[in-house]
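A.B. asks: can't give you the sequence, but here's the structure:
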């Protein structure tokens, strides 16, 4: 690691201001074998699971509802929720929300579901 990499900071608000596409994760950092991603969401995503990993959601702005078969979880700015591995879920935001995700490298945003909403994260 170079000195510049070890002292680099990431401004989440600046990174979020750099794109408008929804449901398309942007990678902003790596931590060991994990990626820290941001995304903008509006509307309903697809029901899906991640069989091999938990998924951490942190709401930066807006309100995010994580629909679960057992009942919905509503998150406001500054709140986190961890969807346990293997639990089917469907993120939904009535108005645009910005989130931060923490997932193992290579985790598909649509889990095992796949489909036309699957996106590989790109660097922000």
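C.D. replies: Received, thanks. Everything numeric in this text was worked out from a predicted model, so none of it was measured.

A.B. asks: make it CA atoms for all contacts and neighbour counts henceforth
C.D. replies: OK.

A.B. asks: since we're on residue 39, how many residues are nearby?
C.D. replies: Neighbours of residue 39 under the rule other CA atoms under 10 Å: 24.

A.B. asks: longest single helix anywhere in the chain?
C.D. replies: With DSSP state H applied, the helix covering the greatest number of residues in the chain is identified as helix 12-17.

A.B. asks: Put this next to the previous one:
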């Protein structure tokens, strides 16, 4: 029998539980998809996710995603769906809070590098 907890997830409360940048934290799952919170600032590396699309929802601040042929700004209250396989370089001038929606097994940089965050870290 599955136990259901009838309690809303408070995004601000979850965000207050960590300070490290570029390290997604899982706050929920649905149909093998995870909802993750992440804090970013500065530049990340160029990378792509070959096997899955990604959803970025900006909760606070503004993020920029550079592509080899363009750029998108995602401001507070906006979302962007990135198709799989497109090379990108996310960044933010000031600290920005984002919700990611992606399959359970996806890591933050699409590969294994010194910037790879621990996967499946719940808060």
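C.D. replies: It's in. All values reported here derive from a predicted model rather than from experimental measurement.

A.B. asks: hang on, the earlier thing: the longest helix of the first structure - contacts with which helices or strands?
C.D. replies: Contact here means 3 or more CA pairs under 8 Å, 6 or more residues apart in numbering; DSSP states H and E; on that basis helix 12-17 of the first structure packs against strand 34-44.

A.B. asks: Centroid-nearest residue for the second structure?
C.D. replies: For the second structure, the residue lying nearest the average C-alpha position, counting by CA atoms, centre = their mean, turns out to be residue 100 (3.5 Å).

A.B. asks: could you say which helix or strand contains that residue?
C.D. replies: Counting by DSSP states H and E, the secondary-structure element that holds residue 100 of the second structure is strand 89-103.

A.B. asks: compared with the first structure, how much does that strand deviate?
C.D. replies: Its matched residues in the first structure lie on average 0.3 Å from strand 89-103 of the second structure after superposition (mean CA distance after the TM-score superposition for the first structure).

A.B. asks: Show me what that strand is packed up against.
C.D. replies: Here strand 89-103 of the second structure is seen to pack against strand 33-43, strand 54-60, strand 62-67 when contacts are counted using 3+ CA pairs under 8 Å, 6+ apart.
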